[in-house]
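Novice: Prediction below, plus the sequence it came from.
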Amino acid sequence: MTLLDIKDLTVRIPGAARPVLDSVSLRVAPGEVVGLVGESGSGKSTTAKAAIGLLPTGAEATGTVGFAGTDVLALSGERLRAHRAGPVAMVHQDPRAALNPVRRIGDFLTERGATRARAAELLEAVGLSSPERRLRQRPHELSGGMLQRVVIAGALAAEPRLLLADEATSALDVTTQAEILALLRTLRADRDLGLLLITHDLHLAAAYCDRVYVMYAGRVVEERSAQALFTTPTHPYTRGLLSCSPTLGTTHPLHPIPGRPPSLSDTFTGCPFVSRCGEAEQACETWTPEGTQLMDGGTAECRVVGNRSAGRNGWAQPPSQSTATKEASHG
């Protein structure tokens, strides 16, 4: 069963030279943690917001955003408000931006439909001690980690089936980050909650996600199980991200991806990663991006990968670690 099912979603906004999202497909099942990674501007947050019908002003969208059999893009008015207030909830990066600084925590939770007793139960469920006292406090009296727990409690007030976490732990220290992620994993297990986790932290995605989507320039360039993605990355961009990500216990030098990701004012043909890719060939400049099916069930959107996999039953053979590192150092 699929809870969130985005198919071929393309989003264009006025004044942009290219789509914000370009034929994006993504799915989340109940009880599944799905990661969405990529550089800033790759379209991660827009993809998540599409799940609650929150697209940029003036945006034109094609494709479907299915949630439990309902096309979210077709909802409007009261039906859209009910969708945002019920089965789907979103937790943003900065919890202070979600809370009114002059109102009490109890006001924040009860305005989301919870009774005061229920609000206290939610605070206890997210690991906050003395919930009755917390309800009387204002945001400035709580730490960042405590506020993030409050925002998660607010998101859970309507018993959602899908939780969208947009960089929900990036502003927290490592210890608090681990506690919040452990909390989300517990809630997933207890409530059969689907979770879409947006993050820049590749190691976090590897540790907590079942599957991971890698985005670049508004497209999904690779989708694999977390284990497969981080042990045998296939797309040159994925390998580039991993080659410039530090890992404890290793001493190998980091190799940043050269250049910069394209902005919405940039136009290009062919593969969007071609100008930064060390494996690119001339044909990549005019190639129409399409996914290559991998034997493990994932996909990688790369012409070179597609050619490499020909005659191998759909399996795009990943390079050795040394080869991947060498290639990443050249782009």
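Specialist: Good, I have the coordinates. Numbering: from 1, shown residues only.
Novice: all contacts plus neighbour counts: C-alpha atoms, from now on.
Specialist: Fine.
Novice: and Arg191, what does it touch?
Specialist: Neighbouring residues of Arg191 by Cα atoms under 8 Å, 6 or more residues apart in numbering: Gly31.
Novice: Ser170: which element?
Specialist: Assignment of secondary structure by DSSP states H and E places Ser170 within no helix or strand.
Novice: all helices for the protein, in order.
Specialist: Ranges of helices within the chain are 44-50, 77-85, 95-98, 105-110, 116-125, 131-136, 144-156, 174-191, 202-208, 226-231, 236-243, 303-309, 321-329, based on DSSP state H.
Novice: I'd like the ones you listed as TSV, with distance to Pro30 appended.
Specialist: Below are these laid out as TSV (distance: least, Cα to Cα, whole Å):
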stretch	distance to Pro30
helix 44-50	16
helix 77-85	17
helix 95-98	25
helix 105-110	25
helix 116-125	20
helix 131-136	29
helix 144-156	15
helix 174-191	9
helix 202-208	15
helix 226-231	17
helix 236-243	26
helix 303-309	31
helix 321-329	34
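Novice: out of the ones you listed, which comes closest to Val65?
Specialist: Ranking those by proximity to Val65 (Cα to Cα) places helix 44-50 first, at 7.0 Å.
Novice: Number of residues surrounding Gly194?
Specialist: Gly194 sits with 25 neighbouring residues when counted by other Cα atoms under 10 Å.
Novice: So it sits against Asp5, correct?
Specialist: No - look at Gly194 against Asp5 with Cα atoms under 8 Å: they stay out of range, at 11.8 Å.
Novice: Are there residues contacting both of the two? Which ones?
Specialist: Listed as contacting both Gly194 and Asp5 by Cα under 8 Å, 6+ apart are Val28.
Novice: Please verify my assumption that Gly41 contacts Ser263.
Specialist: Yes - under the criterion of Cα under 8 Å, Gly41 makes contact with Ser263 at 7.4 Å.
Novice: Those two - which one has more neighbours?
Specialist: Gly41 (17 against 14).
Novice: Now do the contacts for Ala82.
Specialist: Counting by Cα under 8 Å, 6+ apart, Ala82 has no contacts.
Novice: put this beside the first:
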Amino acid sequence: MLLDIQNLTLGLPGAARPLLADVSLRVGSGETVGLVGESGSGKSTTAKAVLRLLPEEASVAGRVLVDGTDVLALSGAGLRQHRAGTVAMVHQDPRSALNPVRRVGDFLVERLVRAGGTVDRRTARAKAVELLGTVGLSDPERRFSQRPHEMSGGMLQRVVIAGALAAEPRLLLADESTSALDVTTQAEILALLRALREERDLGMLFITHDLHLAAAFCDRVYVMYAGRVVEQQEADRLFTHARHPYTRGLLACSPELGDTDRALRPIPGRPPSLSDAFTGCPFAARCEHAEPECSIWLPEPVPVPGGGTAACRRLADLSEASEEPTEPPLATVPSSLVKSSPAKRSTL
């Protein structure tokens, strides 16, 4: 298993609850695994733990294994090599990763020289131009000399992806990497990521708020709430046979393309903050199926029919209703672009 997070718990001084609590998650080579949930659920923190980009004051327990090596035990050169060559991360806003007064080619050359092990800057330049072509940018020689303000958001996202691929990582962490893009460009970036995954046998952890994208793009999906994984299933089955009340709530409040008659049902209340302590199910205060015992009894993940797990005290009571399949959310991007292998070349 390429990525194997085992019972990861992360606490911060003064917090009433852990930032992450007993999180277990796995990603195999050539597999795309989705991580969904509301803001503050712990998705980005989980990804940062894979690079060990955690607060110094945090208390950490559990294991984060990448290719069999525990990231939490690395230090010095070993940690630098892990961050430079084994795992790469693509963030939501590409402009925050680039210096606005330097050429985008300089960003790639520096990445190749410092992280990719290429000491010859001439060789690094040629490789940078090649990478710009790999991620689908037209006229990569000209793009190399452009500055960020001369490129669109979608083109800059391709540049950042090229930087992530510079050291040929085995695992790619995509943290809301398409949320700031328009629908067409979003689809092009997803098609590019899919093609790169297939060509390089990349494992990918795909973090998103968009359930439609997770359904269309991922093989398996983990659902997080208040720092815990509450459900995980194969993507197709999760979106047709959701088991946990929180997952079903997310689907109920997610609009579906073309379905104007379907009423959206928002989840009442708000997610708990780090100052909100609880002893039972973290979702109990917002759950329409909650009973008094739910507020004092913390459920453990249990297997569900069809594979996967869910953590709900009333899972057996709700299973009969869950057997009725629900319609999967319709993708808000063209499925032909999302599913296709060839990277669509950007001419913008």
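Specialist: Yep, that arrived. Please read all numbers here as calculations on a predicted model, not as lab measurements.
Novice: Overlay them and tell me the TM-score.
Specialist: The TM-score (TM-score structural alignment, normalised by the length of the first structure) is 0.93; 315 aligned residues with a Cα RMSD of 1.3 Å.
Novice: related to what we said a few turns ago, closest one to Ser275 of the first structure among the helices of the first structure?
Specialist: It's helix 236-243; of these, that one is closest to Ser275 of the first structure (Cα to Cα) at 11.4 Å.
Novice: Tell me roughly how far that closest one lies from the second structure on average.
Specialist: Helix 236-243 of the first structure: mean distance to aligned residues in the second structure after superposition is 0.3 Å, counting by mean Cα distance after the TM-score superposition for the first structure.
Novice: Who are the packing partners of that helix?
Specialist: Packing contacts for helix 236-243 of the first structure, counted by 3 or more Cα pairs under 8 Å, 6 or more residues apart in numbering; DSSP states H and E, involve helix 321-329.
Novice: Check which helices and strands the helix it packs on is in contact with.
Specialist: helix 236-243.
Novice: which residues are in contact with the helix it packs on?
Specialist: 202, 214, 222, 230, 233, 254-257, 273, 277-279, 324-325, 328, 331.
Novice: For the aligned partner of Arg219 of the first structure in the second structure, which non-adjacent residue is closest in space?
Specialist: Aligned by TM-score structural alignment, Arg219 of the first structure pairs with Arg228 of the second structure. Of all residues not flanking Arg228 of the second structure in the chain, Ala21 sits nearest, at 5.4 Å (Cα to Cα, 6 or more residues apart in numbering).
Novice: That neighbour touches Gln6, doesn't it?
Specialist: No - if you go by Cα under 8 Å, Ala21 of the second structure and Gln6 don't touch, sitting 10.7 Å apart.
Novice: With neighbour numbers in mind, choose between these two.
Specialist: Ala21 (19 against 16).
Novice: roughly how far apart are that one and Gly308 of the second structure?
Specialist: 19 Å (Cα to Cα, to the nearest Å).
Novice: hang on, isn't Val160 of the second structure packed against Gln92?
Specialist: No - contact criterion Cα under 8 Å: Val160 of the second structure and Gln92 do not qualify, at 10.2 Å.
Novice: Neighbour count: these two, which is higher?
Specialist: Val160 (26 against 19).
Novice: Quick one: map that one onto the first structure.
Specialist: Under TM-score structural alignment, Val160 of the second structure pairs with Val151 in the first structure.
Novice: mind listing what the nearest residue to that match once chain neighbours are set aside touches?
Specialist: Leaving aside its chain neighbours, Val151 of the first structure sits nearest to Pro95 (6.3 Å; criterion: Cα to Cα, 6+ apart). By Cα under 8 Å, 6+ apart, the contact list for Pro95 of the first structure reads Gly144, Leu147, Gln148, Val151.
Novice: tell me the contacts of the last one?
Specialist: Put plainly, it is Val151 of the first structure. By Cα under 8 Å, 6+ apart, the residues touching Val151 of the first structure are Val91, Pro95, Ala98.
Novice: Out of the residues you listed, which is nearest to Val72 of the first structure?
Specialist: Of these, the one sitting nearest to Val72 of the first structure (Cα to Cα) turns out to be Val91, at 18.7 Å.
Novice: got the contact list for that closest one?
Specialist: Val151, Ile152, Ala155, Leu163, Leu164, Ala165, Asp166, Ala168.
Novice: next one: Glu159 of the first structure
Specialist: Gly86, Pro87.
Novice: Give me the spatial nearest neighbour of Met1 of the second structure, chain neighbours excluded.
Specialist: Gly28 (5.0 Å).
Novice: count of neighbours near that neighbour?
Specialist: 18.
Novice: if I look at it, how far off is Asp182 of the second structure?
Specialist: 30 Å.
Novice: Over to Gln233 of the second structure?
Specialist: 29 Å.
Novice: Name the residue in these two with the higher neighbour count.
Specialist: Using other Cα under 10 Å as the criterion, Gln233 of the second structure and Asp182 rank with Gln233 on top: 24 against 12.
Novice: if we can go back for a sec, any idea how far Val160 of the second structure is from the alignment partner in the second structure of the residue nearest to Val151 of the first structure?
Specialist: The equivalent of Pro95 of the first structure in the second structure is Pro94 (alignment by TM-score structural alignment). Here the criterion is Cα to Cα. By it, Pro94 of the second structure lies 6 Å from Val160 of the second structure.
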